[in-house]
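K.L.:
quick one: sequence and predicted model below, then my questions.
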Amino acid sequence: MKLPALLALASALVLSSIAGAASAQDIELGKLKISAAHARPTVPMQPAGGAYVTIENRGDNPDTLISASSPVAASTQIHTMRMEDNVMRMREVGKLELPPHARVTMKPGDGYHLMLVGLRQPLKSGERFPLTLIFENAGRTEVMVSVDEAPGR
C-alpha cells in the first residue's frame, strides 16, 4: 500500500471511529475473556477496515494473540497506532502479548486494533461477521463482530 493511501486509511479509521460500542457476545477461552467485538462501517472500494475487541487475561500466566482471520478480508493483521512527534503512526506488530491479570481494550485512534486488509465487500452498519482469534496458549476461538456507526452521528 502506498504511503498516501495508507495515511488516508489511517485518517479514515481515526475520524470514523471515535468511540467503541460493546457487543452482546462474551467468549470465555480458558482464562481469557473476549468481549466488545465491533467494527465501523466502510465505504465502497475502501481496501481495509478496523476491528476491535477487549481481551482480559484472568489467569496467572501470560498468553499471546498470535494471529487473527476473517472471511471478510484477504488478511487480518494486528496493528498499533501511536502518536509520535505529532504524527499518528500505524504499524503491524505481528502479535499482542497479554500479561497475567491484564486487560487490553482495542480502540480506534490509539492503541491496538485488528486491520482487515483486502476487504471483500464493504462493512455495512447492522451486519455481523466472524473473526477467528488464535492465542499461543488458550488456542482458537471465533467471535461475531458487530458493525455499527460511531455514536453521535
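P.N.:
Sure thing, it's come through.
K.L.:
drop to CA atoms for contacts and neighbour counts, all remaining ones
P.N.:
Fine.
K.L.:
pull out the buried positions in the lengthiest strand in the chain.
P.N.:
The longest strand of the chain (DSSP state E) is strand 73-84. Buried residues in strand 73-84, counted by 16 or more other CA atoms under 10 Å: 73, 75, 76, 77, 78, 79, 80, 81.
K.L.:
doesn't residue 113 make contact with the third one?
P.N.:
Okay, so that is residue 76. No - if you go by CA atoms under 8 Å, residue 76 and residue 113 don't touch, sitting 10.1 Å apart.
K.L.:
before we move on, the earlier item: so what does the helix or strand that the longest strand of the chain is followed by touch, helix or strand wise?
P.N.:
Using DSSP states H and E, the next helix or strand after strand 73-84 towards the C-terminus is strand 87-92. Contacts defined by 3 or more CA pairs under 8 Å, 6 or more residues apart in numbering; DSSP states H and E place strand 87-92 against strand 73-84.
K.L.:
this is the comparison structure:
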Amino acid sequence: MISIQRLKLCGLLFTLFCAGAAQAQTVTVRDAWIRGTVQGQSATGAFMELTAKAHARLVAASSPVAGVAEVHNMRMENGVMRMFPVAGIDIPAGRSVKLASGGYHVMLMQLQKPLNAGDKVPLSLTFELADKKRETVELSVEVRDVRGQPVKSHHGH
C-alpha cells in the first residue's frame, strides 16, 4: 500500500516539475535562421520571431561559431541606415516581436568559420523575465543562403 507521505511527495515533485516546465517555455522562438556568409566575411545576422507568454526581454545571445554575439537594431541617421547594439529587446506578454533584416536582429561577429546554406548552428538566447530571473533558450538554427532563402531539397527531381 502506498503511504500518504509518499503520495504527498509525488504530488509535490510533480508540481515542481510542471512549474519548471512552464517557466522554461516563457518565450517561444519560431522561424529562426542565420544568413549564410561568403569567403572572408566575419559577421552575419540571425533572424526569428519571439513570442512571450509573460513579459520578457532578450538581453544576450551566444554561439560557439562567433567570438561575439550582440543584440542589434538599425535606424536611419542623416539618410544612412546605421546598425547599433541595444541593451535588449522587450517582448510584451502575449505578443510577438520579429527580428528581421533592417530591424532588430542578433549579430554574430568574429565568425570562426564560413557559414554555408544548410548548416545548423547552435545559438543561445538569454531572456530576463519580469521577476528578474533569467531563462536561456538553446537553438539549432538553419543557415540560409546569402539572400536569406532556405536550402531547397532536390529529392524527387
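P.N.:
Ah, there it is. The shown structure was predicted, so the numbers you read here are calculated from the model rather than taken from an experiment.
K.L.:
just to revisit the earlier point, nearest to residue 47 of the first structure among the buried residues of strand 73-84 of the first structure?
P.N.:
Taking CA to CA as the measure, residue 73 is the one of the buried residues of strand 73-84 of the first structure closest to residue 47 of the first structure, at 9.1 Å.
K.L.:
residue in the second structure paired with the closest one?
P.N.:
Across the two structures, residue 73 of the first structure finds its equivalent in residue 66 of the second structure, going by TM-score structural alignment.
K.L.:
my guess is its match meets residue 110, correct?
P.N.:
Yes - counting by CA under 8 Å, a contact exists between residue 66 of the second structure and residue 110, whose distance comes to 5.4 Å.
K.L.:
any idea how far the most centrally placed residue in the second structure is from residue 41 of the second structure?
P.N.:
For the second structure, the residue sitting closest to the mean C-alpha position, by CA atoms, centre = their mean, is residue 125 at 4.5 Å. Noted for residue 125 of the second structure: a distance of 23 Å to residue 41 of the second structure, by CA to CA, to the nearest Å.
K.L.:
re the thing from before, ok, average deviation of the longest strand of the first structure from the second structure?
P.N.:
Once the two structures are superposed, the average separation between strand 73-84 of the first structure and the matching residues of the second structure is 1.0 Å (mean CA distance after the TM-score superposition for the first structure).
K.L.:
any idea how far that strand is from the chain center?
P.N.:
Between the centre of strand 73-84 of the first structure and the centre of its chain there are 8 Å (CA atoms, centre = their mean, to the nearest Å).
K.L.:
could you pull up the residues touching residue 75 of the second structure?
P.N.:
For residue 75 of the second structure, the contacting residues are 81, 82, 83, 103, by CA atoms under 8 Å, 6 or more residues apart in numbering.
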